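I need the structure of the sequence given here:
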Amino acid sequence: MRIPRIFHPEPLPAQGTILLSDDAANHVGRVMRMQSGQELMLFDGSDAEFPAMITNASKKSVEVEIQGRHEHSVESPLDIHLGQVVSRGEKMEFTIQKSVELGVNTITPLISERCGVKLNAERFEKKLAQWQKIAISACEQCGRNRVPEIRPIMKLEDWCAEEYDGLKLNLHPRANYSINTLPAPITKVRLLIGPEGGLSGEEIAMTEQYQFSEILLGPRVLRTETTAMTAITALQVRFGDLG
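Below is the predicted model:
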């Protein structure tokens, strides 16, 4: 049976006894119903894993004894910062989950002219916390020990205007170049994925002003969540650690 991987939000010692965070304790104690004597693998956002054993478990708290520290990284050599215009409902959650599994390092939710999601500041804060939990859960599942950051929601132009020392890409169905024609090597990519209705003409012109290069994925028009997964996979195959 696979040993469950659990994220701990604070730096872990190589040896010692700790209490799991409230979220982790709820998952281990209430959802998984694990008991004393069972094993866990903890990680804290560093390139390390911490084998541990449950010493005391209740519905409200879980105590574990850490039994060592092992350096272990499955991070891609390609640093990808995904700028994703917020999509409706489960589509955004799907995009975050799968992009984390595929190795994205940073995700910034964006608001564009044709963004179909209208939320107030309080609801966006709740969404942000929910999206970060999805990223943590994806790391627990896929074996990553570094948890990607879900940044606060930004306006599209503000994100495009940020200084960045890597390649900046905007996917466009009428672009002349593909990911396979990009020159190697590339180690950092800022990838922009627009909404279902695409970026407006003014927004596309704006991205060009900030030195984003337009690239094409293929002859078919993809949904926004499919576009993100396809582009990230193609970049990881070309410059990262897939394939």
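
hey, let's count contacts and neighbours off CA atoms from now on
Fine.

can you classify the spatially most central residue of the chain by secondary structure?
In the chain, the residue lying closest to the centroid (CA atoms, centre = their mean) is Val100, at 3.6 Å. The local conformation at Val100, judged by DSSP: H, G, I helix; E, B strand; the rest coil, is helix.

that one reaches Cys139, doesn't it?
Yes - counting by CA atoms under 8 Å, Val100 touches Cys139, with 7.0 Å between them.

look up which helix or strand His140 falls in, please.
For residue 140 the amino acid is Glu, not His. helix 121-142 (DSSP states H and E).

here is the second sequence; please produce its structure so I can put it next to the first one:
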Amino acid sequence: MPRFFCPVPLNEGQSLALPGTAARHVQVLRLQPGQTITLFNGEGGEWEATITRMGRSDVDVMLGAHHATEREPDREVRLALGMPANERMDWLVEKAAELGVAGLQPLHTAHSVLRLTGERATKKQGHWQSVAVAACEQCGGNRVPTVHAVADFAAWLKSLPPANAGELRCLLSLTEGTQPLAQTLALAPTGASVLFLSGPEGGLNANEDAQARAAGFAPVTLGPRVLRAETAALAALALAIS
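This next block holds a predicted model:
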């Protein structure tokens, strides 16, 4: 059954005009009155909905039963990363959303190739948020991860609250003194969330690595191989939510 993100209040028995993006997707799929779709608004669960009217550019539905279905990982996992270049960031956002990441923080770091400011940064953030929405529509996720505005590495670190036992902070690192990620996760307190920090192509520089450790990030490794920036981030996510 086709699934659509509908970021408005939803209630059983409600008659609703679909928001523009969802309405366009219904039009593209050539769905017809009487057909059933699934809606979710990111607040938990999903609704059955029946198409009642197809206009030239608008679509009306009648909401049916709500199902308290959750397909999110048991552990909340977030990712902050130096943005990879080209289309790799799009791919990373899509796959991270499919895996169940709770939030993504794009960062400017010393080795970052991709540099975004002003209107271009705002447009990219909106684009990546749309990529995350589409991924959740496809994979069955009912809670869309937030893609935050692009931030400077040092400023973002300063904005973090003090480290606490309820959150495990992990720095993906190739330097000496790292611990296997699986071992770190196994020792984490029950119910603790995870915040991963991953560098761009070339990784974080020595100063950034030191700043991250001072902010409570424990250096971890995924093994002896040198992975691409996007591969390392997704491998860490997959391990943390398994």
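
kindly provide the TM-score of these chains.
The TM-score (TM-score structural alignment, normalised by the length of structure 2) is 0.93; 234 aligned residues with a CA RMSD of 1.3 Å.

sorry, back to before: corresponding residues in structure 2 for the helix holding Glu140 of structure 1?
Per the alignment by TM-score structural alignment, helix 121-142 of structure 1 matches residues 118-139 in structure 2.

what does stretch 34-49 of structure 1 give?
With TM-score structural alignment as the criterion, stretch 34-49 of structure 1 aligns to 31-46.

in the matching stretch, what counts as buried?
Neighbour-count burial for stretch 31-46 of structure 2 flags 31, 36-42, 44-46 (criterion: 16 or more other CA atoms under 10 Å).

what sits up against that stretch?
For stretch 31-46 of structure 2, the external contacting residues (CA atoms under 8 Å, 6 or more residues apart in numbering) are 1-10, 47-54, 66-70, 142-144.

the same query, at a cut-off of 6 Å, please.
If you take CA atoms under 6 Å, 6 or more residues apart in numbering as the criterion, stretch 31-46 of structure 2 is touched by 1-7, 47-53, 66-70, 142-144.

with stretch 53-66 of structure 1 instead?
15-20, 25, 29-30, 35-40, 52.

aligned to Arg75 of structure 2, what sits in structure 1?
Arg75 of structure 2 maps onto Leu78 in structure 1, by TM-score structural alignment.

give me the distance between its match and Ala57 of structure 1.
Applying CA to CA, to the nearest Å, the value for Leu78 of structure 1 to Ala57 of structure 1 is 40 Å.

surely Met206 of structure 1 is in a strand?
No - assignment of Met206 of structure 1 by three-state DSSP gives helix, placing it outside any strand.

matching it against structure 2, which residue comes up?
Met206 of structure 1 maps onto Gln211 in structure 2, by TM-score structural alignment.

same question, Val62 of structure 1
Match for Val62 of structure 1 (TM-score structural alignment): Val59.

count the neighbours of that match for me.
By other CA atoms under 10 Å, 23 other residues sit near Val59 of structure 2.

how about Arg220 of structure 1?
Neighbours of Arg220 of structure 1 (other CA under 10 Å): 8.

list the residues that contact it.
Applying CA under 6 Å, 6+ apart, no residues contact Arg220 of structure 1.

I'm done for today, thanks for sticking with me.
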